[in-house]
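**Q** whatever this is, show me its structure:
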Amino acid sequence: MTRLSLINKNIFFYKNSNKIKKKKKCIKVELKKKFSIFLFFKLQSIKKKFLLVRFIRRCYISGRNRSVYKRFDLNRNLIRKLGLFGFLIGLEKSSW
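**A** Okay, here's the model as predicted:
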């Protein structure tokens, strides 16, 4: 299980990314109307830590951040376990 602080950090990035996105969009519109160095530097000064790029996709059950499938939002180990019992619709374990 992942630490709670990592999960909270992920939630923080997701919530604040929308605010920053709106702010960036307003500055870009102003820049298109009239170019100024002040607006350009204002756009560059936006901190990268608030952007959605920093958001890390995690498994809902285990919290693992590696090998997470977008379709199920689960990691490969849990997909295999749940698929074996038929809990995932559209997925069945094939063995020969």
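**Q** okay, CA-based contacts and neighbour counts for the rest of this
**A** OK.
**Q** residue 68: how many residues sit nearby?
**A** Counted with other Cα atoms under 10 Å, residues neighbouring residue 68 total 20.
**Q** if I read this right, it contacts residue 78, doesn't it?
**A** No. Contact criterion Cα atoms under 8 Å: residue 68 and residue 78 do not qualify, at 9.7 Å.
**Q** quick one: name whatever helix or strand follows the longest helix along the chain.
**A** In the chain, taking DSSP state H as the definition, the longest helix is helix 4-33. Using DSSP states H and E, the helix or strand that follows helix 4-33 in sequence is helix 37-44.
**Q** any idea of the angle that following helix forms with helix 4-33?
**A** If you take axes from the mean of the first three to the mean of the last three Cα atoms, to 10 degrees, helix 37-44 sits at 160 degrees to helix 4-33.
**Q** the helix or strand just after helix 37-44 packs against which elements?
**A** As assigned by DSSP H and E, the chain's next helix or strand after helix 37-44 is strand 68-69. Judged by 3 or more Cα pairs under 8 Å, 6 or more residues apart in numbering; DSSP states H and E, the packing partners of strand 68-69 are strand 74-75.
**Q** second input sequence below; structure requested for side-by-side comparison:
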Amino acid sequence: MLMHGLEIQTAARYGLAVIFVLIDNQAHGNPQLRAREVGDFETEFLKLPSHDWAKIAEALGVVGITVSEPEKLSETFSYALQLNKPVLIHIKAGNYPTPVKISPF
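**A** Coordinates of the predicted model:
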């Protein structure tokens, strides 16, 4: 979203019924998880600030919804489908390691 998120405005401009799903773990995912093995500075360096992506989407003409509880995902998607217009679902998630560690080489 930080690099290419404004494309949602195109969907709003043309009234495209697209559901954008943003899984926000406030980090550069895997690089931050690997940084934990190096030290605190490296881990903090790769953290990203939290933004209210639903409000940003609304400012661009897209319906914005924030979800932070997994049990609300189903009803949120059902609601978004019924709207028949562009919707951004901002899912607040944690940054958890993958269950399998893969060697980079």
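**Q** give me the TM-score for this pair.
**A** The TM-score (TM-score structural alignment, normalised by the length of the first structure) is 0.32; 56 aligned residues with a Cα RMSD of 4.7 Å.
**Q** now what about the lengthiest helix in the second structure, what contacts it?
**A** Longest helix in the second structure, counting residues (DSSP H): helix 73-83. Contact partners of helix 73-83 of the second structure, identified using Cα atoms under 8 Å, 6 or more residues apart in numbering, comprise 19, 65, 67, 87.
**Q** the third one and residue 77 of the second structure, how far apart?
**A** Think residue 67 of the second structure. Using Cα to Cα, to the nearest Å, residue 67 of the second structure is found at 10 Å from residue 77 of the second structure.
**Q** if we can go back for a sec, just the ones of the contacts of helix 73-83 of the second structure in strands?
**A** 19, 65, 67, 87 (DSSP state E).
**Q** now do the strands in the second structure.
**A** Using DSSP E, the strands of the second structure run over 19-24, 63-67, 87-92.
**Q** residues touching the second one, excluding its own?
**A** Under the criterion Cα under 8 Å, 6+ apart, residues 53-58, 73, 76, 85-92 lie in contact with strand 63-67 of the second structure.
**Q** does residue 89 of the second structure touch residue 54 like I think?
**A** Yes. Residue 89 of the second structure sits in contact with residue 54 when judged by Cα under 8 Å, with a separation of 7.1 Å.
**Q** the longest helix of the second structure vs strand 19-24, what angle?
**A** 150 degrees.
**Q** and helix 73-83 of the second structure, which residues are buried?
**A** Buried residues in helix 73-83 of the second structure, defined by neighbour count with 16 or more other Cα atoms under 10 Å: residue 80.
**Q** likewise stretch 21-36 of the first structure?
**A** 28, 31.
**Q** and for it, what's in contact with it?
**A** 39, 40, 42, 43, 51.
**Q** the second one: how many residues sit nearby?
**A** Counted with other Cα under 10 Å, the burial measure for residue 40 of the first structure works out to 14 neighbours.
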